[in-house]
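Peer 1: Sequence and predicted structure below; questions after.
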Amino acid sequence: MIISVVCILTGILVYLFDPPNEREAIAPLVDQVELLTRVGQVAPRLVIVQQAAAGGEVETNLTAWLRDALTARGIPRDVIVSRKDDLALLSIPVDQGWIVTQIPDLPPAGGVFHLLLIWLALTTLGTMAVALFFANRMVKPLVLLERAIETVGADGVLPELAMTGPAEVRVAAGALNSLSSRLKSAMESRMRLVAAAGHDLRTPITRMRLRAEFVTDEEDRQMWLKDIDELEKIADSAILLVREDSGKSAPEPIRLDILVSDLVDELRTLSYDVTLTNSAAATALANRTGLSRAFRNLLINASTHGKRARVAVQSSAKDIVVVIDDDGPGIPPDLIGQVFEPFFRVDRARTKQFDGAGLGLTIAKEIVQRAGGSIKIQNGSPRGLIQTVTLPVTHSLPAEPH
């Protein structure tokens, strides 16, 4: 924008002042040559005649144009235009020698447009340098924000940033640190609220269970006890979710193929229809107890809601991929984006048909993300659900696989 304005204003000034070009500027020189020649003839004492022409670099174009102009006027002369010590000199041949006189600087070769191009180039370079300097200062806070977002932990909290650098960066870092502090406080408050609610629910649930035992009608008593069991599972799952969210256990190398194989054997002894179809050796860095709980939740979810589950462990140079698919009805496309929400149920009317509080996938996602991985859930074709867990590979194997 600035360069465009400068170009327009320069063009307007050139148009208004209309500076002469080189050929037009020669006309006064022709008059000067004619005047000095006549003075040398009429009053030779008034001019200084030298034996040789002025030295220096000859201006070939100007010399040729001036000679042509003199010939056109009818006074041909082999004049010489030269430049010496940064001075423009005109040498006029006469009978006794040479008349040498200084002349004003003429427009440079290429005319005014050549100067205009140089001026615009310098303006462009200067404007770009200034613009890059200020753009760099303006972009630094955005770069800081981008880096901070990239380093957000699995708990959703921003790391504390150093308050150094230019004023803009320090202001941005301070704002991000303040945001991180408030976000962390809000998340801890939420976790405390969930934990307190789950803990405090246990007392009235226990009282309700005791009272339900005194219900005389057997059918009503069993219905009460079943509802109370569901409430108790919801409270326990809420407390478990808080523990997983705030867990600080150190990660360790885990042979994921062995872990999944052990889980499959365990669930099969509990009458779950789970089959291990592929088991590639692979090692992940995670908390063993948490990762075991995550895959147990996913496998139970597939075998319970999908009738039967199949699991495959695949490995590449960078990632470990665990694919769990089932033969169930899948999830409606408009609801599949909500599967990781706490207490989510595909069909509320079928809630009582299956045990659990609807927190299995939520807890599994928390654990996998903390290990640096991700979970993707999609419908199979033509039916069923596919749960895909991706974890980064670690190349340090545990000495004794558990």
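Peer 2: Arrived safely, thanks for sending.
Peer 1: only C-alpha atoms for contact and neighbour calcs from this point on.
Peer 2: Will do.
Peer 1: Spell out the secondary structure type for residue 254.
Peer 2: strand (DSSP: H, G, I helix; E, B strand; the rest coil).
Peer 1: Strands along the stretch 1-150 of the chain, start to end?
Peer 2: Counting by DSSP state E, counting those that start in this stretch, the stretch 1-150 of the chain has strands at residues 49-50, 57-58, 80-84, 87-94, 97-102.
Peer 1: which other helices and strands contact the last one?
Peer 2: It stands for strand 97-102. Helices and strands in packing contact with strand 97-102 are listed as strand 49-50, strand 87-94; criterion 3 or more C-alpha pairs under 8 Å, 6 or more residues apart in numbering; DSSP states H and E.
Peer 1: the inter-axis angle of the longest one versus strand 80-84?
Peer 2: Relative orientation of strand 87-94 versus strand 80-84 (axes from the mean of the first three to the mean of the last three C-alpha atoms, to 10 degrees): 150 degrees.
Peer 1: Return the set of buried residues in strand 87-94.
Peer 2: When burial is assessed from 16 or more other C-alpha atoms under 10 Å, strand 87-94 yields the following buried residues: 88, 89, 90, 91, 92, 93, 94.
Peer 1: hold the first one in mind and look at this next one:
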Amino acid sequence: MIPLFHRLRAFADSLTGQLVVILSTGIASASFVSLFLAERAHQHDFSRVELELVVTSTSDIATRFARDPEQTARLVADDHILGATQAKTEWRMNAPDPELGRLLTARLGEAARPQAMPIPQQQCFPNFDPNLRAAGITDSSLPDCWFIRFRDAHGIERNLTIYVGRLHWPSRSPLDPLYMTLIILASVVLSIMVARVTSLPLRRLTRAARAFSVTADPEPIQVGGPREVRVALETFNLMQQRVREGFRQRTQILAAVTHDLQTPLTRLRLRLEQVPDEALRQRLIDDLGAMQHLVSDGLELARSNDSREPVSLVDIDSLLSSLAEDAADVGHDVRFSKGCDVRAMVKPEAFTRCLNNLIDNAVKYAGSAELQSGVEGEELVIRVLDEGPGIPHDLIGEAFQPYRRLGNGSGKPPGTGIGLTIADAQARTFGAKVCLRNRPHGGLCAEIRMALPD
């Protein structure tokens, strides 16, 4: 359940997830608003049909009055015309319907001065007995009634009751919960498709940036998509090319300087051998050796960020076991105590150099090292453990700075102070990172963390 929650949280935090939420909400809302407006339009049309029936009935009666007013008046008074009868004398036109009045005026003319008002069914059919009603007839089935007043063609005012069968508004399937659920699902699916297509150039850019971080010669990203995306991809390719050239030039300059220094340093050593004072000669030779080591480590640090080694699949436990055996062969107390049986995509030489630097650091400060590998969540973790003095918590962040040697209270430790820097740089060439933390019961834990292979 927790991994699923983390996946959903990561999806919601991504550009694709946010686009899905925005698009699905917008599409579903627009669909519901459209259905609501269509429903209101249908209701209005349905009511208009009923009014048209009233207008048609009124027009027919007005035509009869114009042709034979006496006979028509007698038929209306005797209720012999279905759908029309004489209005009750006590009714008053106190709340006319303006829309129906306009429709009647358009049909009968301005001279008729028609007015219309809906009448409650109880007033229109006062003698209806629900206990003696016909089969299937209820008060809800009674016709709708309107009080109509107009002047006929002879100028006589006529007051009529027009009633038409009630039109029942049918249930609408667009507002059905199942139909609404289908709209939401369709909106989500469409939003996912649009979001994936929209974020595809960004995912390509992300993959290219990740590839650039772990290799010196990545392939240029293919330029395509909308104009803004093409500009961003072209800019990234240009940046990638310039950074790569900068790394190469820096490495070449350092290599040239190191090579040029070898001759004068060798000549200087030969001359130091001729110093008659033995103690002074040895101190000078030691200083010269430290200088040569510093130059060599500086070149190594520059080359550590410019690894062109290809990535390959490596058995982590086998490599850790081999490194422990090699260290033991030269007299170091290094052991491999725990494995995880995982293969990972790394640069073997860079991975080995990273581990060797961490092992050397542990042996230098604690005299021994313990190697372990394991899986935590979606990460592969390789640990180099020691039982040394550790590092003060507030100085752990400075441990990876080049030429920063952290003492343990007894002076400066041996070395140039770039072992951890090189280890971290080598790890980054294959997408890993090095972390340091003090162990609860003393000692230091150096971890190499990388994503598990798919």
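Peer 2: Ah, there it is. These numbers were taken from a predicted model, which means no experiment stands behind them.
Peer 1: TM-score of the superposition?
Peer 2: After superposition, the two chains reach a TM-score of 0.60 (TM-score structural alignment, normalised by the length of the first structure), with 304 aligned residues with a C-alpha RMSD of 5.0 Å.
Peer 1: Tabulate the buried residues of strand 87-94 of the first structure in JSON lines, adding columns for distance to residue 152 of the first structure.
Peer 2: JSON lines is the format used below for those (distance: C-alpha to C-alpha, whole Å):
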{"residue": "88", "distance to residue 152 of the first structure": "70"}
{"residue": "89", "distance to residue 152 of the first structure": "74"}
{"residue": "90", "distance to residue 152 of the first structure": "77"}
{"residue": "91", "distance to residue 152 of the first structure": "80"}
{"residue": "92", "distance to residue 152 of the first structure": "83"}
{"residue": "93", "distance to residue 152 of the first structure": "86"}
{"residue": "94", "distance to residue 152 of the first structure": "90"}
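Peer 1: Any idea how many residues pack against the closest residue in space to residue 34 of the first structure that isn't next to it in sequence?
Peer 2: In this structure, residue 34 of the first structure finds its nearest non-sequential neighbour in residue 75, 7.6 Å apart by C-alpha to C-alpha, 6 or more residues apart in numbering. The tally of other residues near residue 75 of the first structure (other C-alpha atoms under 10 Å) stands at 14.
Peer 1: Now stretch 24-43 of the second structure: buried residues?
Peer 2: Within stretch 24-43 of the second structure, the residues that qualify as buried are 24, 25, 27, 28, 31, 32, counting by 16+ other C-alpha under 10 Å.
Peer 1: Pick the one among the residues you listed closest to residue 291 of the second structure.
Peer 2: Set against residue 291 of the second structure, the nearest of these by C-alpha to C-alpha is residue 24 (65.4 Å).
Peer 1: I'd assumed residue 188 was in contact with that closest one.
Peer 2: Yes - A contact is recorded between residue 24 of the second structure and residue 188 when judged using C-alpha atoms under 8 Å, the distance being 4.9 Å.
Peer 1: Kindly provide the distance from the most centrally placed residue in the first structure to residue 230 of the first structure.
Peer 2: Within the first structure, one residue has its C-alpha closest to the average C-alpha position: by C-alpha atoms, centre = their mean, that is residue 146, at 6.0 Å. Taking C-alpha to C-alpha, to the nearest Å as the measure, residue 146 of the first structure falls 44 Å from residue 230 of the first structure.
Peer 1: Where do the helices of the stretch 151-300 of the second structure begin and end?
Peer 2: Listed in chain order, the helices of the stretch 151-300 of the second structure (DSSP state H, counting those that start in this stretch) span residues 177-214, 227-272, 278-304.
Peer 1: The ones you listed: which one's closest to residue 413 of the second structure?
Peer 2: That would be, of these and by C-alpha to C-alpha, helix 278-304, which comes in at 13.4 Å.
Peer 1: which helices and strands does the closest one pack with?
Peer 2: For helix 278-304 of the second structure, the packing partners by 3+ C-alpha pairs under 8 Å, 6+ apart come out as helix 227-272, helix 419-428.
Peer 1: again, 6 Å this time
Peer 2: Using 3 or more C-alpha pairs under 6 Å, 6 or more residues apart in numbering; DSSP states H and E as the contact criterion, the elements in contact with helix 278-304 of the second structure are helix 419-428.
Peer 1: residues in the first structure aligned with the helix it packs on?
Peer 2: Here helix 419-428 of the second structure aligns to the first structure at residues 360-369, judged by TM-score structural alignment.
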